[in-house]
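Enquirer: okay, predicted coordinates and the sequence, questions at the end:
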Amino acid sequence: MKKRHQILCFGEILWDIFHEKDQTWQVLGGAPSNLCYFFNALGESAQLISQVGNDELGDKALMQLEKLNIPYHIIQSDLPTGKVDITIENQEPQYQFNEPAAWDSIPYTENTSHIGKSADIIAFGSLAQRYEGNNSSFATLKQILASNTDAIRFLDLNLRAPHFTEKRILELLSLADILKINEEEFKYLKQLFSLEKLSTRDALYQLIIMLKLNFIILTLGANGSIVMSETDYSAKSIQKAEIKDTVGAGDSFSAAFLTALNHGANFATSHHFANQFSSYICTQKGAFVPIPSKFKAQLTTFSAW
């Protein structure tokens, strides 16, 4: 994994509307959008495929992507631009999504097809796949994946109740090579596959075998994180930091771990790098924040090995 990957990040782009005490502010977000930003900030070549509304928030989103130098293929539609109201409880974000949103119906276009066929990694989650039908984002995702069977498929499960069903989750899991989950999503999968009585390590191993995964990324909030493949295992505590919020923390971890692997780092070293990077993001408000140059400089030391 030493070449510069072409990465497709597919799914929602939306405005995070934060409500904290007497203050309200908005920042551009959405897990695929965050992931795309972090990949590019770390020197990878990632492109976002999504859809926004033909409205003020949609125009503002496209302007922001341009300002952030995030490559994208985004069409504007008559559906409203996605929004999510966020309140922070015990340092964890709580989400309320508008629906339908423009990213629910991302179309399959000639450009989408071209980007999909040239991608080395295709990243997606469950939220943008919440609807069924010929005009749904899920239908487009399936077309993209069918056109490129060689790409590595990265699934950030990203469960947001009530925007998923067991049937859809099983479908998405069957498509994945790499799975990223948090603690609550891990509990959901253990119940879904009757793994509750197993230890964390044994349950992860069974998921890897049953789902034929390359590896799993498990983020555990204040308890750190675990990355595991059939032959490798790494568990780390979270670095102590003054946490502002955790929005984008999981996305930053995923991007950093995969990028470090791409630069030749081993499993444990990639995990350490991802831990450092996501800890920094937690000291910032929102996800689209300036990235210190030390992280890109650290990546160059991996290739030297």
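Expert: Arrived safely. Numbers count the residues shown, from 1 in each chain.
Enquirer: make it CA atoms for all contacts and neighbour counts henceforth
Expert: Fine.
Enquirer: show me the contacts for residue 98.
Expert: By C-alpha atoms under 8 Å, 6 or more residues apart in numbering, the contact list for residue 98 reads 82-84.
Enquirer: what of residue 205?
Expert: Residue 205 touches 228-230, counting by C-alpha under 8 Å, 6+ apart.
Enquirer: repeat that for residue 14.
Expert: 28-30, 52, 61, 81-84 are the contacts of residue 14 under C-alpha under 8 Å, 6+ apart.
Enquirer: related to what we said a few turns ago, kindly reformat the contacts of residue 98 as JSON lines containing distance to residue 122, neighbour count and secondary structure.
Expert: Converted to JSON lines, the contacts of residue 98 look like this (distance: C-alpha to C-alpha, whole Å; neighbours: other C-alpha atoms under 10 Å; DSSP: H, G, I helix; E, B strand; the rest coil):
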{"residue": "82", "distance to residue 122": "22", "neighbour count": "26", "secondary structure": "strand"}
{"residue": "83", "distance to residue 122": "24", "neighbour count": "24", "secondary structure": "strand"}
{"residue": "84", "distance to residue 122": "24", "neighbour count": "19", "secondary structure": "strand"}
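Enquirer: can you put those residues in CSV and add distance to residue 93?
Expert: Listed next are the contacts of residue 98 as CSV, based on distance: C-alpha to C-alpha, whole Å:
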residue, distance to residue 93
82, 17
83, 14
84, 11
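Enquirer: this is the comparison structure:
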Amino acid sequence: MSKSHDILCIGSVLWDVIGRAPVHMRQGSDVAGRITRLPGGVAMNIAMTLARFGLKASLLTAIGRDTQGDELIQACEELGMDTTHVYRSEDLPTDRYMAVEGANGLIAAIADAHSLEAAGSKILRALNDGTLGSDDAPYEGFIALDGNLTQRLLEKIAVSPAFAKADLRVAPASPGKAERLLPFLVHDRATLYVNLEEAGLLCQKEFTSSEEAAKGLLDRGARRALVTDGGNSASDATPDGIITQIPPSVMVTRVTGAGDTFMAAHIASENDGANREDSLNRALRAAATYVSGGSPK
């Protein structure tokens, strides 16, 4: 069983196509701005931030054997990711994400992760065939898991013996996919990373603060939950208590990937042995640096 990495990142790795304008926008706005194409996806965003903190991620995902897929694999490797175990499909195209952002935040986004969904359990082969783990020899260490996987596959992962010894860090890809994480709400090895809206969807209740939402998730059976609420607050809840902090105030220049940056920075901090207070603080500072246009460190 080989392990030449610090963490597994399982989920979406795709091309982000993002249009950004420096003005406030609304439905129907037609303004000048910049359009970029960058490696993205929740698993990829987490892996990239982890790399900035000196941790190497191995990706478990699906990427097509098309031109865009070849370019994406090359980009991943240049950014320090291990792509050895990526499932390369002959007949599925490389996934994409498209978003429009204005000075007032995210206006709209569409995530096309259909190839990842269609690949299903094929992306987990290395965790089942003994390469990285198996039912008899479960993978030990951090696993970052995102909600772009299908509900059925997430349910299988939640009860799979191959994941029984992993430190699972789980995040929805978006509020629209938050309820896919229900199998991990009562999981004894999972830590949930959600925003205020996603917490409300998981609890079927409206919350007004990150602290209230974090407590709500604990009440529903969560082992541990981290809840963010933009620039307002963030809370880390365990049965030992709830810690709440306010993020640094910064000028927001981008929002796509902020939650993934927060999660990755928090994992990196705990990997370094930091306590809960320091880990939350480091994650908030990293996310603030990211949304202001800088590179988290």
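Expert: It's in. Since the structure is predicted, the reported quantities are computational estimates derived from the model, not experimental observations.
Enquirer: superposing both, give me the TM-score.
Expert: Laid over one another, the chains give 0.80 as their TM-score (TM-score structural alignment, normalised by the length of structure 2), with 272 aligned residues with a C-alpha RMSD of 2.8 Å.
Enquirer: separation between residue 51 of structure 1 and residue 153 of structure 1?
Expert: Distance of residue 51 of structure 1 to residue 153 of structure 1, given as C-alpha to C-alpha, to the nearest Å: 21 Å.
Enquirer: and those two? Which one has more around it.
Expert: Taking neighbours as other C-alpha atoms under 10 Å, residue 51 of structure 1 and residue 153 compare with residue 51 leading, 30 against 21.
Enquirer: how about that one, what's its partner in structure 2?
Expert: Aligned counterpart of residue 51 of structure 1 in structure 2: residue 62 (TM-score structural alignment).
Enquirer: ok, and the closest non-adjacent residue to residue 250 of structure 2?
Expert: Sequence neighbours aside, residue 292 is the residue nearest to residue 250 of structure 2 in space, at 6.1 Å (criterion: C-alpha to C-alpha, 6 or more residues apart in numbering).
Enquirer: next one: residue 72 of structure 2
Expert: Per C-alpha to C-alpha, 6+ apart, closest to residue 72 of structure 2 is residue 39, 6.7 Å.
Enquirer: wait, doesn't the one you found sit right on residue 18?
Expert: No: using C-alpha atoms under 8 Å, residue 39 of structure 2 makes no contact with residue 18, being 10.9 Å away.
Enquirer: for the stretch 151-300 of structure 1, just list every one of the helices.
Expert: 166-175, 183-192, 200-211, 249-262, 267-282, 293-303 (DSSP state H, counting those that start in this stretch).
Enquirer: need those in CSV with distance to residue 145 of structure 1, can you?
Expert: CSV is the format used below for the helices of the stretch 151-300 of structure 1 (distance: least, C-alpha to C-alpha, whole Å):
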stretch, distance to residue 145 of structure 1
helix 166-175, 8
helix 183-192, 23
helix 200-211, 17
helix 249-262, 20
helix 267-282, 27
helix 293-303, 29
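Enquirer: and these, which is most packed in?
Expert: helix 249-262 (a mean of 25; mean count of other C-alpha atoms under 10 Å).
Enquirer: what range in structure 2 matches that helix?
Expert: Under TM-score structural alignment, the match for helix 249-262 of structure 1 is residues 258-271.
Enquirer: gap between residue 7 of structure 2 and residue 46 of structure 2?
Expert: Taking C-alpha to C-alpha, one finds residue 7 of structure 2 at 10 Å from residue 46 of structure 2.
Enquirer: identify the contacts common to those two.
Expert: residue 144.
Enquirer: out of those two, which sits in the more crowded spot?
Expert: residue 46 (27 against 23).
Enquirer: mind checking the SS state of the aligned partner of the more buried one in structure 1?
Expert: Matched by TM-score structural alignment, residue 46 of structure 2 corresponds to residue 35 in structure 1. When classified by DSSP: H, G, I helix; E, B strand; the rest coil, residue 35 of structure 1 comes out as helix.
Enquirer: let me see the contact set for the corresponding residue of structure 1 for residue 225 of structure 2.
Expert: Taking TM-score structural alignment, residue 225 of structure 2 has residue 216 as its aligned residue in structure 1. By C-alpha under 8 Å, 6+ apart, the contact set of residue 216 of structure 1 is 178-181, 204, 208, 227-229.
Enquirer: from those, pick the one nearest residue 243 of structure 1.
Expert: Closest approach to residue 243 of structure 1 among those (C-alpha to C-alpha): residue 181, at 20.6 Å.
Enquirer: residues contacting the closest one?
Expert: Residue 181 of structure 1 makes contacts with 156-158, 216-219, as judged by C-alpha under 8 Å, 6+ apart.
Enquirer: could you count how many residues lie near the corresponding residue of structure 1 for residue 191 of structure 2?
Expert: Matched across to structure 1, residue 191 of structure 2 falls on residue 178, judged by TM-score structural alignment. Neighbours of residue 178 of structure 1 under the rule other C-alpha under 10 Å: 21.
Enquirer: isn't residue 178 of structure 1 right up against residue 213?
Expert: Yes: counting by C-alpha under 8 Å, residue 178 of structure 1 does reach residue 213; the two are 5.7 Å apart.
Enquirer: so what's residue 82 of structure 2 closest to, chain neighbours aside?
Expert: Nearest non-adjacent residue to residue 82 of structure 2, counting by C-alpha to C-alpha, 6+ apart: residue 58, 4.5 Å away.
Enquirer: isn't the one you found right next to residue 81, touching?
Expert: Yes: proximity of residue 58 of structure 2 to residue 81 meets the contact threshold set by C-alpha under 8 Å, at 5.9 Å.
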